[in-house]
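Undergrad: Have a look at this prediction, sequence included:
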Amino acid sequence: MTMEANAEMHLVADASAAIDAGRVDEGKQMLEKVLLEKAAPDDEAFLTEQSAALLRLGQLHRDQKDAEALAATVRASRQFMTTIAKAKTAKLVRVLIDYFFDIPGSGNIQIEVTRENAEWAKQEKRIFLKQNLETKLIGLYYEARMYREALPLINSLLKELKTLDDKMILTEVHLLESKVNHAISNFPKAKAALTAARTNANAIYCPPLMQAQLDMQGGILHAEDKDYSTAASYFLETLEGFASLDDPRTLLAFKYMLLCKIMLNQPQDVATALEGKTVSKYTGSSEIEVMKAVAKAQTERSLEEFEKTLREYKTELSNDPIVRHHLSALYDSLLEQNLLRVIEPYSRVELSHIAQMVHQPVREVEQNQMILDKVFQGVLDQGAGCLVIYDEPAEDETYEATLGTLKQISHVVDSLYEKASKLT
């Protein structure tokens, strides 16, 4: 190593010290000076120091919340990255792109930089890096709800990965495929993609974090099928998996598990679940408080209390489409329960009275589908503005018994016919 290179190596430590002391511009210039130096391809020590300078400069832009400067640093570093090992390049690029997550409002820039680096990796024939960046890009598209851009990239990447048979990345891409298809309400494809992800995961060692994500998606899809019992089991597995890794998504898994308990009409289990040691630190969070409030409204069969909860926790509910979707179904269920409770003592009751009792507009009561769904027997007299309720008709078992008898007679006749055929 030359004396000049050795001196440059000390600049990284000096630059970090200057930045920590508040001399940010001075430290930044030192780091940029290190990166401008050209090192020999076999000078591993100096190349390592340049990598450290690049990461420190990226951290500086991240801490300053300067997404444009971070993007410029990533673009400018490509020439340097052609001089280091491919494995180190992949790690550096991924770390630098991840710094965007800590900069609010940098989603579009992060997508652009990731797309550019994927193209660069393709031109440089760095296949592993290209696949990793395209996988990350799909995830960014999903987070940004750019599903139309995500699907073609998923299809092309899957074709490439199946040829190489890289089951770890295949598992990740199939999981993203399932999430994207679920987001656009293509549930058959979402289920098929999750099955493919599980198949690939079973063929290799699946890291706990990936397993937890698979369980989370499994729970979400079972909840879509109204199989809340199975979904709750999946979310419990997810909760334990994320909690063991201290992953922030533990709270989300816990919230979804409580949602399933509520949808199963078991609001009392919410209080029991909150007593667990694993989730005790989440007890006071707004995400859990909204679940407690919904469970309370369900216990009291109070539509008014439920609507109050929806207003108070509007932000928490509107930000999560999964919770919003299922609570919409719960709202319909609570409205039905309240309507049944009000009309139960009557054989004829005014619609205005029902609307007043359930605190809903008369039009909302009129448009309810309970009669058509045969929740109760009745007819709507719109001329008089009344609901006429009939007694539940006694079930006549004669029809079913007659069908059973005819079925048995048919068997006997068929049997006699076969025996007669053999005699002739």
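TA: Everything's here; your move. Numbering: from 1, shown residues only.
Undergrad: switch to C-alpha atoms for all contacts and neighbour counts from now on
TA: Noted.
Undergrad: buried sites along the helix or strand harbouring Q213?
TA: Using DSSP states H and E, Q213 maps to helix 208-224. Across helix 208-224, burial judged by 16 or more other CA atoms under 10 Å covers 210-224.
Undergrad: unless I'm mixing things up, L351 is touching R363, no?
TA: No: between L351 and R363 there is no contact under CA atoms under 8 Å: 9.1 Å.
Undergrad: Show me what the helix or strand that the helix holding Q213 is followed by is packed against.
TA: Sequence order places helix 228-244 as the next helix or strand after helix 208-224, per DSSP H and E. Other elements packing on helix 228-244 under the criterion 3 or more CA pairs under 8 Å, 6 or more residues apart in numbering; DSSP states H and E are helix 208-224, helix 250-263.
Undergrad: Check which helices and strands the shortest one is in contact with.
TA: Applying 3+ CA pairs under 8 Å, 6+ apart, one finds that helix 250-263 makes contact with helix 228-244, helix 268-273, helix 286-299, helix 321-343.
Undergrad: List just the one of these that sits closest to A85.
TA: helix 228-244 (33.1 Å; CA to CA).
Undergrad: got the contact list for the closest one?
TA: With contacts defined as CA atoms under 8 Å, 6 or more residues apart in numbering, helix 228-244 is touched by 208-209, 211-213, 215-216, 218-223, 248-251, 253-254, 256-258, 260-261, 263-264, 278.
Undergrad: Could I get the buried residue list for that helix?
TA: By 16+ other CA under 10 Å, the buried positions in helix 228-244 come out as 228-229, 231-243.
Undergrad: now that helix, how far from the centre of its chain.
TA: 13 Å (CA atoms, centre = their mean, to the nearest Å).
Undergrad: tell me the angle it makes with helix 250-263.
TA: Going by axes from the mean of the first three to the mean of the last three CA atoms, to 10 degrees, helix 228-244 is angled at 160 degrees with respect to helix 250-263.
Undergrad: another one to put next to it:
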Amino acid sequence: MNTEMEQEESRLLELSSSLMIERRDEDLRKLVPEARKIASSLSRIKGAKLIKALVENYLLIDSRSDFAVGILVDCIQWATEEERTFLRKSLEVRLMLLYYERKEYTEALNLGANLIIQLKKINDSELLVRVYLLESKCYLGLDNLEKSRTALNLAKVTAYSIYIPPTEQAEIDMHSGILSTVDSKDFKTAFSYFYEAFDIYDNLGDMTAERALKYMLLCKIMLKQNQDIPRLMSGEVELNYNGPETACMIDISKAITSSSLNQFMKTVSEYSEVLEQDPVVLLHLEKLQENMMEQNLIKILKPYSRVQVQYVADKIDLPVLQVERRLSKMILDKKLSGILDQENGVIILFSRSTWSRTDTLWELGNQILEQLHPILNKQTHILNNI
């Protein structure tokens, strides 16, 4: 009987792999209930292996539809009825990951909150690390940086007390780097985390290393250390990781080094498909573009004391209104010394000494008004009582 069941197990595993390769999701979906019947007759370990294998094969070809959620929910229900606690918890963590991938963060967090309580009771630290890490990612997706940081710290503390696989450690390092770029804008620390993740993935031959390398290049760009990029992309690294993700960052670095906004915009347009799939890079592209635009504007304005805004817009190849707004902001931020004459459509630039004197007079005027304020209030009070 056992031999029969084992043969059925092997048949189902082979069939599910074939269906996955052929991307026959409907046939694979129908195979899951049959697998559950066979798993009931197998040992808990073999049964869990069979169910998880079929679920993963299905999710490889369909992780977006409601069928994917349905399969996991049904398998969790089956595991509950069969009193297979560890399999149920493992499937619930996988469902939480699926919710995260579908950007259904609230559903993932609700499931995670219950899982944390239950996993603490059975002292399953390995799954607890995964839940805390997923919780941190979900909070980041909801822009709740404080809770994201707290959940990540809990994942790290729990991971220190047990052995976790290298890929999981790399995932923690990767997420730590991402959170550092978003939360504290600490690109130096982020680079260290990305480097650790890259090293692990590279040694394992996991192509996720290319994503870690892309973030390393992003950190160098944000730190204005573009000169380090050729060194990072030399030797075996250049040979092994020369896909569009790294090529995009290299071209952006070249555009910034040459202070060419046109080249920067062209690169962003050329790699739009790659960039749109990465919210981490997209988050910083706007800042990079602003910096590039300001550098180009300063370069164009440098020879002039008075110049038409239309001329500046033509030189930088951007709409007049966009250029006018940026110039106005640069003046307010004291990156430019001057005023905008909107009536005549010109920007009048001051020398540093003129701006310094104007700035001093402005501050002096404010101080005089502050000193006069209590005197005027007193006089107003006296007049009101007459």
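TA: Thanks, I have it. Everything numeric in this text was worked out from a predicted model, so none of it was measured.
Undergrad: Please work out the TM-score for the two chains.
TA: TM-score of the superposed chains, computed with TM-score structural alignment, normalised by the length of the second structure, equals 0.87; 354 aligned residues with a CA RMSD of 1.9 Å.
Undergrad: Of the buried residues of helix 208-224 of the first structure, just say which sits nearest to E305 of the first structure.
TA: Using CA to CA, these come closest to E305 of the first structure at A223, 24.3 Å.
Undergrad: how about that closest one, what's its partner in the second structure?
TA: Matched by TM-score structural alignment, A223 of the first structure corresponds to T181 in the second structure.
Undergrad: Equivalent analysis for N132 of the first structure, please.
TA: Checking TM-score structural alignment: N132 of the first structure goes with S90.
Undergrad: For the strand or helix carrying that match, name the packing helices and strands.
TA: Assigned by DSSP H and E, S90 of the second structure falls within helix 85-101. Under the contact definition 3+ CA pairs under 8 Å, 6+ apart, helix 85-101 of the second structure sits against helix 66-81, helix 105-121, helix 125-141.
Undergrad: Now those in TSV, please, with extra columns for distance to K30 of the second structure.
TA: As requested, these are arranged in TSV below (distance: least, CA to CA, whole Å):
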stretch	distance to K30 of the second structure
helix 66-81	10
helix 105-121	26
helix 125-141	29
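Undergrad: among the ones you listed, which is the most enclosed?
TA: Ranked by mean neighbour count under mean count of other CA atoms under 10 Å, these are led by helix 125-141, which reaches a mean of 23.
Undergrad: Onto which residues of the first structure does it map?
TA: Counting by TM-score structural alignment, helix 125-141 of the second structure falls onto residues 167-183 of the first structure.
Undergrad: Check stretch 366-373 of the second structure too.
TA: Counting by TM-score structural alignment, stretch 366-373 of the second structure has no counterpart in the first structure.
Undergrad: quick revisit: distance between the helix holding Q213 of the first structure and the chain's centre?
TA: The answer for helix 208-224 of the first structure is 9 Å, by CA atoms, centre = their mean.
Undergrad: by contact count, what packs against that helix?
TA: Packed against helix 208-224 of the first structure, as judged by 3+ CA pairs under 8 Å, 6+ apart, are the following elements: helix 167-183, helix 187-202, helix 228-244.
Undergrad: could you redo the last one with a cut-off of 10 Å?
TA: helix 167-183, helix 187-202, helix 228-244, helix 250-263, helix 321-343 (3 or more CA pairs under 10 Å, 6 or more residues apart in numbering; DSSP states H and E).
Undergrad: Assess the claim that L137 of the first structure and L151 are in contact.
TA: No: with contact defined as CA atoms under 10 Å, L137 of the first structure does not reach L151; the gap is 11.3 Å.
Undergrad: re earlier: correct me, but the match of N132 of the first structure touches K52?
TA: Yes: applying CA under 10 Å as the test, S90 of the second structure and K52 come out as touching, 8.7 Å apart.
Undergrad: give me the number of residues near the counterpart of K49 of the second structure in the first structure?
TA: Using TM-score structural alignment as the criterion, K49 of the second structure maps onto K91 of the first structure. K91 of the first structure: 11 surrounding residues under other CA atoms under 10 Å.
Undergrad: buried residues in the host helix or strand of K91 of the first structure?
TA: Assigned by DSSP H and E, K91 of the first structure falls within helix 86-98. Buried positions in helix 86-98 of the first structure, judged by neighbour count with 16+ other CA under 10 Å: 89-90, 92-93, 96-97.
Undergrad: Now do it against helix 127-143, angle only.
TA: Helix 86-98 of the first structure and helix 127-143 meet at an angle of 20 degrees, taking the same axes, to 10 degrees as the criterion.
Undergrad: average distance between helix 86-98 of the first structure and the second structure?
TA: Here the mean offset of helix 86-98 of the first structure against the second structure after fitting is 1.3 Å, by mean CA distance after the TM-score superposition for the first structure.
Undergrad: What is the longest helix of the second structure by residue count?
TA: Longest helix of the second structure, by residue count under DSSP state H: helix 352-385.
Undergrad: what residue of the second structure takes the place of E275 of the first structure?
TA: So E275 of the first structure corresponds to S234, using TM-score structural alignment.
Undergrad: burial count for its match?
TA: 10.
Undergrad: excluding its backbone neighbours, what's nearest R126 of the first structure?
TA: K86 (7.3 Å; CA to CA, 6 or more residues apart in numbering).
Undergrad: My guess is that neighbour contacts F128. True?
TA: Yes: contact criterion CA under 10 Å: K86 of the first structure and F128 qualify, at 8.7 Å.
Undergrad: what range in the second structure does the one helix or strand R363 of the first structure maps to sit on?
TA: Using DSSP H and E, R363 of the first structure falls within helix 362-366. Aligned using TM-score structural alignment, helix 362-366 of the first structure spans residues 320-324 in the second structure.
Undergrad: So what's the gap between the matching stretch and the chain middle?
TA: 30 Å.
Undergrad: distance from it to the first structure after superposition?
TA: Counting by mean CA distance after the TM-score superposition for the first structure, stretch 320-324 of the second structure comes out at 0.8 Å.
Undergrad: Just the buried residues of that stretch, please?
TA: Taking 16+ other CA under 10 Å as the criterion, stretch 320-324 of the second structure shows 320, 323-324 as buried.
Undergrad: Then stretch 306-316 of the second structure?
TA: Per 16+ other CA under 10 Å, stretch 306-316 of the second structure contains these buried residues: 306-307, 309-310, 312-313, 316.
Undergrad: What of stretch 12-22 of the second structure?
TA: 12-13, 15-17, 19-20.
Undergrad: Can you add secondary structure and distance to L297 of the second structure and give these back as CSV?
TA: As requested, those are exported to CSV (DSSP: H, G, I helix; E, B strand; the rest coil; distance: CA to CA, whole Å):
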residue, secondary structure, distance to L297 of the second structure
L12, helix, 65
L13, helix, 62
L15, helix, 62
S16, helix, 59
S17, helix, 57
L19, helix, 57
M20, helix, 54
